[in-house]
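**Q** quick one, structure for this:
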Amino acid sequence: MSKPDRLIDSEAAAAIVAGRHGDPFSVLGLHPHDGKLVLRAMRPEAEAVEVLDARTGRRLAALDHLGDGLFAGIIPRRKNLFKYRLRLTQGEIVWEDHDAYAFGPYLGDMDEYLLGEGTHGELWKALGAHPCTHDGIEGTHFAVWAPNAARVSVVGDFNGWDGRRHVMRRRGATGVHEIFVPGLGDGAVYKYELLDSAFNLLPLKADPVGFGAELPPATASVVRDLRGYDWADGGWLQERGAKQKIDQPISIYEVHLESWRRVPEEDNRSLSYRELAETLVPYARDMGFTHIELTPISEYPFGGSWGYQPVGLFAPTSRFGTPTDFRAFVEACHAAGLGLIIDWVPGHFPTDMHGLGRFDGTALYEHADPKEGYHPDWNTLVYNYGRTEVLNFLIANARYWFEEFHIDGLRVDAVASMLYRDYSRKEGEWVPNEHGGRENLEAIAFLQRMNVAVYGADDSIMTAAEESTAFPGVSAPTDGGGLGFGFKWNMGWMNDTLRYMSEDPINRKYHHDKMTFGLHYAFSENFILPLSHDEVVHGKGSLLGRMPGDDWQRFANLRAYFGFMWGHPGKKLLFMGCEFAQAQEWNNESSLDWHLLDHAPHAGMQRLVGDLNRLYAATPALHQRDSSPDGFQWIDGGDAASSIFSWVRMGAPDSAPVLVVVNMTPVPRPGYRIGVPQAGVWRERLNTDAATYGGSDTINPGTCASTDAPAHGCAQSIEITVPPLAAVFFERAAD
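**A** Presented below is the predicted three-dimensional model:
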């Protein structure tokens, strides 16, 4: 056996064996040494290691075992570097393998420059785990940002989870570590093992830019090959820009995939992405929705968070399949004419040990100060929006979902918690901004940059903000100081109207303004009217359960409310189960109560929502000017005594206006004279009290011709029957 100090410096050998060497590429692999070539390998899984010529397969040398899995030896009759393989022996088992330390860097100079600058627009193509061909050999390239780590290794079943085996190469001052592992491909399970700057071993970490993950509760990342998917949705992508403008009908079906429908015969499992493509997609299409919105699907460890505490922002959750399966689901949406929106959570992340928290032993993604980096509401961490690399990570992630998965929109969760430094904090628990104010200037800049980036890359997409305050310009362009979102959820409308609907009809006259107040600001943003999952959890009950009265009145109230919503300016969003009046509060651990459709009132509600969607989409007056005051005119918004609301919706000048009348009491109003803005014949288009929906069938058959009798400030009027607890839509017929 050769002397160790003749083949390797003793301190370097000790550091390699201990897994504490910060630059193993300078030691391991093939290196000139005292005028000869020496090959060193750290292979503790082997008893013997031989070197083979990769071209001819000829045995060149047997390496000496220096102890603790470290091998080294001189390559005779060779002076220049060459391609080699290793032959390893353990007992009677003999196998051949490429050496990771035989390969040079994979990332290019431009990648390194952009990573160092924090401006890599396609960050996911540089970082993460990528099956690829490097120097003619198939394998997987790993790269991770950990600037303060003394050592980073990739570990997995492929190396016995031994952090000494694949210690990564540090790329200059970027803080990025990389390694190419030959022979490794799609499906390999891995994590990163890091030593902090004081050489303390940290908890194993999942890949922040990993594209796959193990099925929870397991927490490792999984190599997923994103190359080569043969997309067939080119026609949809060319048309979607026109479908997602503010003058188009947008009606969104919000879905929690895990609980939409389950298979009770198979241990009550959830459906897969591909099964959902065959069931959820046609259901949403047949119901007349234009979009499906998914609660977050970025990998999340705790199912009870519904995805709102993600760990793997780049990994579609493995609960329903692989990234390829998710792509098939997206493609099915597009084939059915449906857009797909996913909820995106850049506002906070969980403290799970395998996640982003103190990733390299420091507050890397989060603020070090808990007054800035800790979220008291959810016991989570807050991203450091002032750090360039963190901005790059988040903005690139937004682009990633559009570019790699062809999604059509992002709905950004909890925007209000990002905009204000004192959100849910008491005095003394938050840090003012540089001007002494409460606004989070860095978060504001991040949201603006994100919207500029995604719309700049493809202006056919859409973004929406769940923002619950009066922060100005959420859906205004960034060049005018706005945040740049396409749409904003109208949380005020939702809260006010639901409070009104929970009142007994006899008391509603005292709360009339809750239904009309939203029109004071309805056109200040591009609004979506949301009845989301948040309204059917945490003891709030179902929408049906919040309606007063006996069973008939509860259903009638909800039908009237849906009519009010679909007639009101703003795009629509409805959480799953509400369309058929789910009776129980939503439970994320069980299926929706689909059996309720065997009962006429629930089936009638489902028919109503489908018909409202179809009327909304087919009637320009109900959607073209959703975001313009020119599209709305009160007929009578002040009839509090009768709890009747009436207004007109208008589209382009060549489209017919629509009159909406809503009666929020159980008292029918026959012979009700109501003003109309145009003379002519008006025809009832939809009545939520129709028998087919479960109502009393107090309808207005035929047409209603206007007369010169003035009413509600209009020169013309029609006489109608206003049904109890119902909304009625009339359209002016063509002359």
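**Q** all contacts plus neighbour counts: C-alpha atoms, from now on.
**A** OK.
**Q** nearest residue to residue 695 other than its sequence neighbours?
**A** Excluding its sequence neighbours, the residue lying closest to residue 695 (CA to CA, 6 or more residues apart in numbering) is residue 689, at 4.1 Å.
**Q** contacting residues for the one you found?
**A** Shown in contact with residue 689 (CA atoms under 8 Å, 6 or more residues apart in numbering): 556, 559, 695-699, 723-727.
**Q** using the three-state scheme, assign it.
**A** Secondary structure state of residue 689, per DSSP: H, G, I helix; E, B strand; the rest coil, is coil.
**Q** distance check, it against residue 171.
**A** Separation of residue 689 from residue 171 (CA to CA, to the nearest Å): 68 Å.
**Q** all helices of the stretch 351-500 of the chain, in order?
**A** Assigned by DSSP state H, counting those that start in this stretch, the stretch 351-500 of the chain shows helices spanning 370-373, 388-405, 415-419, 441-457, 491-502.
**Q** could you pull out the strands in the stretch 501-650 of the chain for me?
**A** Taking DSSP state E, counting those that start in this stretch, the strands of the stretch 501-650 of the chain run over residues 527-531, 571-575, 632-639, 644-649.
**Q** quick revisit: in CSV, list the helices of the stretch 351-500 of the chain along with distance to residue 258.
**A** Listed next are the helices of the stretch 351-500 of the chain as CSV, based on distance: least, CA to CA, whole Å:
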stretch, distance to residue 258
helix 370-373, 30
helix 388-405, 20
helix 415-419, 25
helix 441-457, 28
helix 491-502, 25
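**Q** here is the second sequence; please produce its structure so I can put it next to the first one:
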Amino acid sequence: MNPPRKTQDAPRDNSDGLRRDAERQLGPDRARALAEGREPDPFAWLGPHPRGDAWQVLAIDHGAAEMSIATLDGRYPMAPVAGVPGLFSGTVPDPAPYLLRGRSGGQEWEYEDAYRFGPVLGQIDEYLIGEGTHQQLWRALGAHVITHQGVGGTHFAVWAPNARRVAVLGDFNGWDARRHGMRRRGSTGVWEIFIPNIGDGTAYKFALTGAHGEPVPQKADPVGFGAEHPPATASVVRAVGAHDWRDGDWMARRAEAQSVSAPISIYEVHLGSWKRVVEDGNRPLSYLELARDLVGYAVEMGFTHLELLPISEFPFDGSWGYQPVGLYAPTIRFGTPDEFRELVEAAHAAGIGILLDWVPGHFPADAHGLARFDGTALYEHADPREGFHQDWNTLIYNYGRREVANFLTANALYWLEEFHADGLRVDAVASMLYRDYSRKDGEWVPNILGGRENLEAIEFLQGVNTVAYGTVSGIMTVAEESTSFPGVSRPVDAGGLGFGYKWNMGWMNDTLEYIRHEPVHRSHHHNQLTFGLVYAFSENFILPISHDEVVHGKGSMLSKMPGDDWQKFANLRAYYGFMWTHPGKKLLFMGCEFAQRREWNHDGSLDWHLLDDPRHRGIQSLLRDLNHLYRDLPALHRRDAEAEGFGWIEGGAAAESVLAYARYGAPGDAPVVVVCNFTPVPRHGWRIGMPRDGKWEQRLNSDAGIYGGSGMVAPAIVTADGDEYQGYDQSALVDLPPLSVLIYEAA
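**A** Here you go, the predicted model:
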């Protein structure tokens, strides 16, 4: 509430008395500390405080030569405190709303006094923050546009338990750390202040002073909801919780769409390089443009989900988002948080789920980030043997500190609740699980039991999954876990980590190594194709061909293939056919679906012009058809995580590099038979056992001419007769095209 201004009333001149009162009450040292921004408890002095029958108002304004107080009843003078530039004192009869008025060089200005407003955070917030169980931490901390005591403004709150003083900086105070020192809330380590008349779009940072008075680099808000465009590093006030969601239909059915019995085919995307607007400075697409183009493409290609490389704000483009500073801020590179919500909503309207890569394993040491946030190792371990990640020159979260675990757990819920994300893929889980990850002897600290497992990280991951699944219905969590840690996708109450799915890195490594070999040598590596079935049902697996496989000198998927150009494309088609019929959900990085020739470059667009070449267009068509077939045939997805959903027909034809297997759905679902020929040699009249007698219809031939193949005709219908073979009561003769995968469905 802004009180009426009675500018015609001249203030009474009692400045000498005001000056003497302020000096007597403050003392010269504290007065200077207040004016210079060194006083740890400015709310104890600034603003209105009772002094006998009146109220003394103390204020700081380094730009003012004169100051006064405007109330409903008139104006009251303020006097400068002797020897302390910028500090003024005045008296009013009561603490009713007032404005501060400054004057200098013929200019006047007036504003609300932030120090006349009471606290915003309640006792429940304090209790939950102190306990480390505030599941909606973002509703307490961060910057929130609110109306407080009748006045609009922004409430700032930040956790900095070891700081001596914290202040908010921004254009609203000339980025002056002497202004807007915050109020400390008890023993929680939280500092807060309500600053009137600033709102959405305001840039800000925190200025912290260490416990012993040492300066700390200015910090972005750990729970900031927006950020400036890099390389600028300030946080930006953004509204939270005001979006009018219109995706109720999707939300009601997503649990079924993301279950282990559902077809899940994920298109992994780096938003900055999927497609660029060459005519406009080669800029990336915005969230709103992606809502139209990317979502439309995913639908056309038959993918069920989009997985986005991290979009939490990050300073360095070359990290691809995997070194985030603003975990609560969607990157401004592509638009505002609300525009990101529009992308999510567009995907949901099209029946596409949105998964977000989430990085709770480490964070960069940028000065404006979490590193030594309050002058101490607050979010990270102090000991570099625990707190420094040697591979990435980053810092490791201290999962054993309850407030840090709360910060991360709440962040997971934030993306799921505030942005309707359908799931989180957790990056680098293996690096979190083991204290000796990528470390030599003597470079790591054993756990309390003397072992190498990071018990605190394990407890944290179990807690995140328990809270996420227990709080938000229908979501999925995915672990990128590259070791054989047991029970990654098993329930927490059964001793597992509680993830919904795990990336099958072993399958990926083995099969890519196999397909690199010239076909003449593949007979010696046959087990690299078959070994994955030994453990295929020990977890709920996703088969990943991710961005990591097409960077850092690994080449593109096409370049991994041996032989001349024709054989490269044929090998890639066969590999994709094998992948899409193998047990496990699917994930493919952008560009791999049309056989991008060069490695992925985050600074440029995918090479969409390659689709002018029928060979690349053929790979794209194959992927589209594989996706639709995978979704249409229950046998290919319904029992992905069950041994009963798979049966070997021919697993031992190593000399010929031929595989044959059956996929089964629920009772009543037609079974599917898959035959793979990983040599360029056509094989006519190849007999295979069949799970059912009668006719079998060909549903896909990866060697078909429409995909760029040789066009060798494989029978559209084969008949399984009574000849027993390979343990089945009936069998059929099949012609196998070179470097091909055939899919047959029981008619």
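**Q** ranking the strands of the stretch 501-650 of structure 1 by burial, who's on top?
**A** Stretch with highest mean neighbour count among those: strand 527-531 (a mean of 25; mean count of other CA atoms under 10 Å).
**Q** sorry, back to before: just the contacts of residue 689 of structure 1 now: which is nearest residue 432 of structure 1?
**A** Closest approach between the contacts of residue 689 of structure 1 and residue 432 of structure 1, by CA to CA: residue 559, at 46.5 Å.
**Q** aligned to the closest one, what sits in structure 2?
**A** Aligning on TM-score structural alignment places residue 559 of structure 1 opposite residue 573 in structure 2.
**Q** neighbours of the nearest residue to its match once chain neighbours are set aside, how many?
**A** Leaving out its chain neighbours, the residue that sits closest to residue 573 of structure 2 by CA to CA, 6+ apart is residue 702, at 6.0 Å. By other CA atoms under 10 Å, the residues close to residue 702 of structure 2 number 34.
**Q** how about residue 78 of structure 1, what does it touch?
**A** Here residue 78 of structure 1 is in contact with 36-37 (CA under 8 Å, 6+ apart).
**Q** helix or strand for it, which one?
**A** Counting by DSSP states H and E, there is no helix or strand that carries residue 78 of structure 1.
**Q** wait, isn't residue 488 of structure 1 in contact with residue 469?
**A** No - using CA atoms under 8 Å as the test, residue 488 of structure 1 is too far from residue 469 to be in contact (10.8 Å).
**Q** the helices of the stretch 351-500 of structure 1 into CSV, with extra columns for mean neighbour count and distance to residue 593 of structure 1?
**A** Putting these into CSV (neighbours: other CA atoms under 10 Å; distance: least, CA to CA, whole Å) gives the following:
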stretch, mean neighbour count, distance to residue 593 of structure 1
helix 370-373, 18, 40
helix 388-405, 20, 31
helix 415-419, 21, 32
helix 441-457, 20, 38
helix 491-502, 19, 23
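**Q** so which of those gets nearest residue 249 of structure 1?
**A** Across the helices of the stretch 351-500 of structure 1, residue 249 of structure 1 has its closest neighbour in helix 491-502 (18.9 Å, CA to CA).
**Q** please state the offset of the closest one from the chain centre?
**A** Averaging C-alpha positions (CA atoms, centre = their mean, to the nearest Å) puts helix 491-502 of structure 1 26 Å from its chain's average.
**Q** OK, contacts around the alignment partner in structure 1 of residue 336 of structure 2?
**A** Aligned by TM-score structural alignment, residue 336 of structure 2 pairs with residue 322 of structure 1. Residue 322 of structure 1 is in contact with 212, 316, counting by CA under 8 Å, 6+ apart.
**Q** one step back: looking at the helices of the stretch 351-500 of structure 1, which is closest to residue 667 of structure 1?
**A** Distance to residue 667 of structure 1, taken as CA to CA, is lowest for helix 491-502 among these, at 15.9 Å.
**Q** if we can go back for a sec, aligned to the residue nearest to residue 695 of structure 1, what sits in structure 2?
**A** With TM-score structural alignment defining the correspondence, residue 689 of structure 1 maps onto residue 703 in structure 2.
**Q** and residue 256 of structure 1, by the same measure?
**A** In structure 2, residue 256 of structure 1 lands on residue 270 (TM-score structural alignment).
**Q** repeat for residue 547 of structure 1
**A** With TM-score structural alignment as the criterion, residue 547 of structure 1 lines up with residue 561 in structure 2.
**Q** contact partners for that match?
**A** Residue 561 of structure 2 neighbours (CA under 8 Å, 6+ apart): 515-517, 567-569, 571-572.
**Q** where does stretch 735-744 of structure 2 end up in structure 1?
**A** Going by TM-score structural alignment: stretch 735-744 of structure 2 matches residues 721-730.
**Q** go on, stretch 184-194 of structure 2?
**A** Aligned by TM-score structural alignment, stretch 184-194 of structure 2 falls on residues 170-180 of structure 1.
**Q** buried residues, that stretch. List them.
**A** Residues of stretch 170-180 of structure 1 classed as buried: 170-171, 174-180 (neighbour count, 16 or more other CA atoms under 10 Å).
**Q** over to stretch 268-285 of structure 2?
**A** By 16+ other CA under 10 Å, the buried positions in stretch 268-285 of structure 2 come out as 268-276, 283-285.
**Q** narrow those residues to those in strands?
**A** 268-269, 276, 283-284 (DSSP state E).
**Q** residue 297 of structure 2: which of those residues is nearest?
**A** Ranked by distance to residue 297 of structure 2 (CA to CA), these are led by residue 269 at 11.8 Å.
**Q** please enumerate the helices of the stretch 1-150 of structure 2.
**A** Counting by DSSP H, counting those that start in this stretch, the helices of the stretch 1-150 of structure 2 are 15-26, 28-35, 123-131.
**Q** neighbours of the counterpart of residue 443 of structure 2 in structure 1, just the number please.
**A** Applying TM-score structural alignment, one finds that residue 443 of structure 2 aligns to residue 429 in structure 1. The number of residues packed near residue 429 of structure 1 is 14, by other CA under 10 Å.
**Q** leaving out chain neighbours, which residue sits closest to residue 505 of structure 2?
**A** Residue 505 of structure 2's closest residue in space is residue 482 (CA to CA, 6+ apart), at 5.6 Å.
**Q** the one you found -> structure 1?
**A** Residue 482 of structure 2 maps onto residue 468 in structure 1, by TM-score structural alignment.
**Q** what's near enough to touch its match?
**A** Per CA under 8 Å, 6+ apart, neighbours of residue 468 of structure 1: 415-416, 489-492.
**Q** from those residues, which is closest to residue 146 of structure 1?
**A** Taking CA to CA as the measure, residue 415 is the one of the contacts of residue 468 of structure 1 closest to residue 146 of structure 1, at 27.7 Å.
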